[in-house]
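**Q** dropping a prediction and its sequence here:
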Amino acid sequence: MNTQDIADQLKLRALVDQVSIFADKKDFEAQVQLFTEDAITEITVGGNLIMQLTGREAMSAAFEGFNKSFATSFHLNGQHVVAVKGDHANGTLYSHITLLSIEHGKKVKSTIGAVYQDGYERINARWLIASRRGTFIWQDKNLLDP
């Protein structure tokens, strides 16, 4: 592995982490700027495709709509394996997501184990996500004590 490969891996890790940070801050406009203009995003839960979006505008609206019911979100990214070939790369990211909401006047914590299959493109010397296919492997939902 050469120094350019290592530098690209570090930049790609910073990219996926920044996507999660913007999600937690609910800054969806900034978040979607980390995707290509025509990026494709898909989410699968229990083998069912629940979201399929193309482009930044569609993603921003959908991300905001999905997340407005959560008081807090917290992403913790784990393993991130990437393969870089020139200005294109593919990666797998494991993420542990915690969502806090109020349902029927009670605090609820949802915890999700997700795996993202990403395609990346380097455009004007900057890495962006061109495709993201997320699979929610498991989910746990619990009432929190008042």
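**A** Happy to help now that I have it. Numbers count the residues shown, from 1 in each chain.

**Q** from here on, contacts and neighbour counts on C-alpha atoms
**A** Fine.

**Q** can you point me to the longest helix in the chain?
**A** Of all the elements of type helix in the chain, the one with the most residues (DSSP state H) is helix 3-25.

**Q** which positions within that helix qualify as buried?
**A** For helix 3-25, burial by neighbour count (16 or more other C-alpha atoms under 10 Å) applies to 8-9, 12-13, 15-17, 19-24.

**Q** ditto for stretch 79-98
**A** Neighbour counts over stretch 79-98 (16+ other C-alpha under 10 Å) mark 80, 82, 84, 88-98 as buried.

**Q** of those, which is the nearest to Leu143?
**A** Thr98 (13.1 Å; C-alpha to C-alpha).

**Q** hang on, the closest one packs against Phe70?
**A** No - using C-alpha atoms under 8 Å, Thr98 makes no contact with Phe70, being 9.9 Å away.

**Q** and the helix or strand that contains Val81, what does it pack against?
**A** Assigning secondary structure by DSSP states H and E places Val81 in strand 70-85. Judged by 3 or more C-alpha pairs under 8 Å, 6 or more residues apart in numbering; DSSP states H and E, strand 70-85 is in contact with helix 3-25, strand 88-103.

**Q** below is an additional structure, to be compared with the one above:
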Amino acid sequence: IVIINSGERNKLELTCFMLDKMQVLWDKVVTMEDDFYESNMKATALSNNGDFYIVDERNNRRGKMEDHAYSILQINADGDWVSKIALPEFLTNDVRFTFDNQNNRLVAAGLYADKNRDRANGVFFLSYTPRSDAPFLKYEPFDDKFISILRRKDVEE
């Protein structure tokens, strides 16, 4: 479990506690970019070995789509790192993040849209291995059959 105290605007006090062994894995204060933690935070995830992730999203709107990105702050006993994942092609919505302990990677899935977040064009999957160069990002559009079943009428109507 990670306990967070965010008393100051750009500082987080974090303690990672291993419940099964009743011991503190790490305890630290992290200074963050001014706008990292405020209203852009999308998710947190914790690995079995105590790596903690805070996911922040920027520019998820049509006018700034070319700058759309996730920032991932990884914190553990050895330090903290920020990685950026660019998503310039689409807007995203209803995204869920979790840590895949078996494959040692942060994964996410959600909906994507090309013009308006209120109208999804398909689903996407993101796989990020901590501190690696290239995340795996796959977009899968909804096909006409799926849309027809969902809307309960033919797509051409």
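**A** Nice, I can see it. All figures in this text were calculated on a predicted structure; none of them were measured in a lab.

**Q** TM-score of the superposition?
**A** With the length set by TM-score structural alignment, normalised by the length of structure 1, the two chains reach a TM-score of 0.37; 85 aligned residues with a C-alpha RMSD of 4.6 Å.

**Q** and the angle from the strand holding Val81 of structure 1 to helix 3-25?
**A** If you take axes from the mean of the first three to the mean of the last three C-alpha atoms, to 10 degrees, strand 70-85 of structure 1 sits at 170 degrees to helix 3-25.

**Q** residues making contact with strand 70-85 of structure 1?
**A** With contact meaning C-alpha atoms under 8 Å, 6 or more residues apart in numbering, strand 70-85 of structure 1 is reached by 5, 8-9, 13, 17, 20-21, 23-24, 89-102.

**Q** which residues touch Gly113 of structure 1?
**A** For Gly113 of structure 1, the contacting residues are 94-97, 136-139, by C-alpha under 8 Å, 6+ apart.

**Q** ok, these vs Val45 of structure 1, which is closest?
**A** Of all those, Val45 of structure 1 sits closest to Phe136, with 5.1 Å by C-alpha to C-alpha.

**Q** could you report the neighbour count for the closest residue to that closest one other than its chain neighbours?
**A** Once flanking residues are discounted, Phe136 of structure 1 sits nearest to Ala114: 4.3 Å by C-alpha to C-alpha, 6 or more residues apart in numbering. Using other C-alpha atoms under 10 Å, Ala114 of structure 1 has 20 neighbouring residues.

**Q** next SSE after the helix or strand encompassing Ala114 of structure 1?
**A** Per DSSP H and E: Ala114 of structure 1 is located in strand 106-123. For strand 106-123 of structure 1, the following helix or strand on the C-terminal side (DSSP H and E) is strand 126-143.

**Q** verify the stated contact: Arg105 of structure 2 with Ser127.
**A** Yes - using C-alpha under 8 Å, Arg105 of structure 2 is in contact with Ser127, at 6.6 Å.

**Q** which helix or strand contains Ala61 of structure 1?
**A** Ala61 of structure 1 is located in helix 56-67, with elements delineated by DSSP H and E.

**Q** just give the nearest non-adjacent residue to Ser127 of structure 2, would you?
**A** For Ser127 of structure 2, the spatially nearest residue (C-alpha to C-alpha, 6+ apart) is Val107, at 4.5 Å.
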